[in-house]
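*Asks:* the following comprises the amino acid sequence and a computationally predicted model.
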Amino acid sequence: MTDPATFDPASRPLPEVPGVLSRDQARATGEWIASVQRPNGQIPWFTGGHTDPWDHVESAMGLSVGGQWEAAERAYYFLRDTQRGDGSWPMRWQDDVVEDAGIDANYTAYVAVGVWHHFKVTGHQGFLREMWQCVRRALDLVLRFRGPEGQIWYSRGEDGELRREALVTGSSSMHHALRCGTLIAEELGESVPDWEITADQLGEVIRTRPELFSPKDRYSMDWYYPVLGGVVVGEDASARIDGRWGDFVVEGLGIRCVDDNPWVTGAETCELVLSLEAVGRHAEALEQFTNMQHLRDDDGSYWTGLVFADGKRWPVELSTWTAAAVLLAADALSRATPGNDVFRYVSNDTAAKLGR
């Protein structure tokens, strides 16, 4: 299979959305994310900012789509080399200093999504084998956060105390991670039945037991993430998106992060694009992707958000994970790399399991 070290960078596929994002612009965005990466592979939120494991993986996925395959692998090897004995990572680093040593189950799980995505993009079997034990330890730890009714508790503090609270967004992302981990295992001839069983149980309680989850309805992520994570599919997914479209979508600008503030954010808008693509609503996905391009800067980076009531950038930062979300959305729209279906495939797999 492909080894990035021997694969001509000029031949690597790059997304292109005609009239919105060119291949050269996509390449520039990938190069910008790589410019923020630290020498040890760590990818902070922005130059000089902090790092968390989830957004680090999201940024690495952007590197894969942006043709920066070697930089992406350095990012994953950073996780392999810093993984703690229990399979977790700290919630937050500043440079190389741990600022929060607690465990977030979703932060821990997301490495499986990134590793599977990078393998799909590059075909690099050796990378998949090198990362397998890291993925296995991470997802095995997530299983230890299971609650009594199929939910997954979201965190354990620095004091070692388990926070017995389940969140819709994080749980939907963990559902996706468990599915991707199962696909990695199948590719390598490994058996992990507990991951698939846990994903099935988790998906069922997200769909049918909302009382088990802390209410976070003001956040757009709780609206679309069950679709993005492949939990809610088909007509149910479209109905969910339609149900709160008017609360979050701002004409011509993208979507709100929260429903009660005049603030649109690029990453959330691009995640909605991915969700729309997962349910076959391409025209709406393309429109939202087009609408959020006002956040693009000249060097290929993206501002995190815009307070549209006064036209000000907020926060005043160019975030790596926003740029990565743009590249992932562009890939889903253009079907450019073999990893473009990393969200759609899981959604379709769940639909097949549910007979929809």
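*Replies:* Yep, it's here. Source: prediction; values computed, not measured. Residues are numbered from 1 along each chain as shown.
*Asks:* all contacts plus neighbour counts: C-alpha atoms, from now on.
*Replies:* OK.
*Asks:* residue 199 contacts residue 181, correct?
*Replies:* No: Residue 199 is beyond contact range of residue 181, at 10.4 Å (criterion: C-alpha atoms under 8 Å).
*Asks:* quick check, distance from the helix or strand harbouring residue 186 to the centre of its chain.
*Replies:* Counting by DSSP states H and E, the element that carries residue 186 is helix 168-188. Distance of helix 168-188 from the chain centroid (C-alpha atoms, centre = their mean, to the nearest Å) equals 11 Å.
*Asks:* what's the answer for stretch 216-227, then?
*Replies:* With C-alpha atoms, centre = their mean, you get 14 Å for stretch 216-227.
*Asks:* buried set for that stretch?
*Replies:* Using 16 or more other C-alpha atoms under 10 Å as the test for burial, stretch 216-227 gives 218-227.
*Asks:* ok, second structure coming up, stack it against the first:
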Amino acid sequence: MITREHVLQTALSIAAIQEDDGGVPWPEGHVDAWNHVECLMAMSVAGLEDEVERGYAWLEAHQREDGSWPMKLVAGEAVERGGETNHAAYVAVGVWHDLLVTGDLDNARRRWDMVKKALDYVVDLQTPRGEVVWERDALGRPSGYALLTGCSSIHQGLRSGVLLADRLDDPQPHWELAADRLANTLQNTPEAFADKSRFSMDWYYPVLGGAVRGDLALDLLDKEWDTFVVPGLGIRCVSDQPWVTGAETCELVLALDAVGDRERAERLFADMQHLRHEDGSYWTGWQFANLKHFPHERSGYTAAAVILAADALSGFTQGAGLFRDIPVSGQSHPFQYDKRA
């Protein structure tokens, strides 16, 4: 099992790639709000307060008037100007997590206006059926479709926002209503989402994001287990390629932990440790037919997912239950999502 010392070493590998303005980039050099927040959450677990503060300052500096962030920024400049809804929603998860870890209400209050603008941007792009379209483009036009993975993450963002609102005594009942409607759509209306079923994320994210729990969640995870899980290595990113990825594996670990399946969670977490580099960073993935790391990079977001999974399994911080403790709405029907059936 990963120790606190391992977590700190891995968090320092994230801090090492943080840019001067506070952004945490992909290996390709761009920053997006979702992966940036994930990295801030990981550094918060390790107690890197200054780096986390700089990261939230980056978010505040780049949030637009409508509450969104540009899809991609390089050196602080937008290179893709559309605004993804799941990027905006995840900021609420980050701020809620930081409050759980640090107990610092003052920080949460300072970031509250940013969260409110972000989640109102998200709710404004919810359809009458309940799904949230994936973006508003650079010209301000809403997308014509929604993504299952993105909406599952948005569900967690809305629930986190509601919890944060209650702690700050500023209730936002429209977020709770939006989360309930979104959960119902995720549980019962597979046709609401574009078909991305070859990606493992579309398999486990309804559980990870809290929309599906209990026996329904266990059934869902069992359904595609053999499709995506490669014993001893981790899980495939996509069903049709001999390629396991660390971030997806650790997200599945978090989903398993959230539904009480500790045995499989711990086994998978141990399996993916072959991706750990001696400096504490993590290779993004492993191509097990060619026996090569692919892509040939060590990514901050992979390291971040490892730290969050380690915290969930070992309880290093008060944020360890972040994914486990998402409030759940009613599940009136069996979960039917299977585009390949």
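*Replies:* Alright, I've got the coordinates. Given the structure is predicted, the values throughout are model-derived calculations rather than measurements.
*Asks:* which neighbouring elements make contact with the helix holding residue 186 of structure 1?
*Replies:* Judged by 3 or more C-alpha pairs under 8 Å, 6 or more residues apart in numbering; DSSP states H and E, helix 168-188 of structure 1 is in contact with helix 105-109, helix 111-122, helix 125-143, helix 193-208, helix 220-228, helix 344-354.
*Asks:* give me the mean distance between the fifth one and structure 2.
*Replies:* Same thing as helix 220-228 of structure 1. Following superposition, helix 220-228 of structure 1 is found to deviate from structure 2 by 0.3 Å on average (mean C-alpha distance after the TM-score superposition for structure 1).
*Asks:* how many neighbours does residue 313 of structure 1 have?
*Replies:* For residue 313 of structure 1, the tally of surrounding residues (other C-alpha atoms under 10 Å) stands at 18.
*Asks:* the one 4 residues further on too?
*Replies:* The burial count assigned to residue 317 of structure 1 is 16, neighbours taken as other C-alpha under 10 Å.
*Asks:* spatially nearest residue to the spatially most central residue of structure 1, not counting backbone neighbours?
*Replies:* Most central in structure 1 under C-alpha atoms, centre = their mean is residue 58, positioned 5.0 Å from the mean C-alpha point. The shortest distance from residue 58 of structure 1 to any non-neighbouring residue, by C-alpha to C-alpha, 6 or more residues apart in numbering, is to residue 321 (5.9 Å).
*Asks:* next, that neighbour: secondary structure please.
*Replies:* Under DSSP: H, G, I helix; E, B strand; the rest coil, residue 321 of structure 1 falls in the helix class.
*Asks:* that one -> structure 2?
*Replies:* Aligning on TM-score structural alignment places residue 321 of structure 1 opposite residue 301 in structure 2.
*Asks:* tell me if I'm right that its match and residue 37 touch.
*Replies:* No: look at residue 301 of structure 2 against residue 37 with C-alpha under 8 Å: they stay out of range, at 9.3 Å.
*Asks:* which element is whichever residue in structure 2 pairs up with the residue nearest to the centre of structure 1 on?
*Replies:* Per TM-score structural alignment, the equivalent position to residue 58 of structure 1 in structure 2 is residue 38. Using DSSP H and E, residue 38 of structure 2 maps to helix 33-45.
*Asks:* which helices and strands does the helix or strand that comes right after that helix pack with?
*Replies:* Using DSSP H and E, the helix or strand that follows helix 33-45 of structure 2 in sequence is helix 49-62. Packed against helix 49-62 of structure 2, as judged by 3+ C-alpha pairs under 8 Å, 6+ apart, are the following elements: helix 33-45.
*Asks:* tilt between the helix it packs on and helix 85-102?
*Replies:* Orientation check (axes from the mean of the first three to the mean of the last three C-alpha atoms, to 10 degrees): helix 33-45 of structure 2 against helix 85-102 gives 10 degrees.
*Asks:* I'd like to know which elements helix 33-45 of structure 2 is packed against.
*Replies:* helix 4-15, helix 49-62, helix 85-102, helix 300-314.
*Asks:* now tell me what touches that helix from outside.
*Replies:* Outside helix 33-45 of structure 2, the residues that touch it by C-alpha atoms under 8 Å, 6 or more residues apart in numbering are 11-12, 14-15, 23-26, 49, 51-52, 55, 59, 69, 71, 86-88, 90-91, 94, 97-98, 101, 300-301, 303-305, 307-308, 311, 316-317, 319.
*Asks:* circling back to that earlier point, ok, the match of residue 321 of structure 1 - contacts?
*Replies:* 26, 35-36, 38-39, 247.
*Asks:* tell me which two in the residues you listed are the farthest apart.
*Replies:* 36 and 247 (13.9 Å; C-alpha to C-alpha).
*Asks:* of the contacts of residue 301 of structure 2, which is the nearest to residue 273 of structure 2?
*Replies:* Nearest to residue 273 of structure 2 among the contacts of residue 301 of structure 2, with distances taken as C-alpha to C-alpha, is residue 247, at 11.4 Å.
*Asks:* can you find the partner of the closest one in structure 1?
*Replies:* Match for residue 247 of structure 2 (TM-score structural alignment): residue 267.
*Asks:* its match contacts residue 325, doesn't it?
*Replies:* Yes: assessed by C-alpha under 8 Å, residue 267 of structure 1 is found in contact with residue 325 at 5.5 Å.
*Asks:* residues shared between the contacts of the two?
*Replies:* With C-alpha under 8 Å, 6+ apart as the test, residue 267 of structure 1 and residue 325 reach no residue in common.
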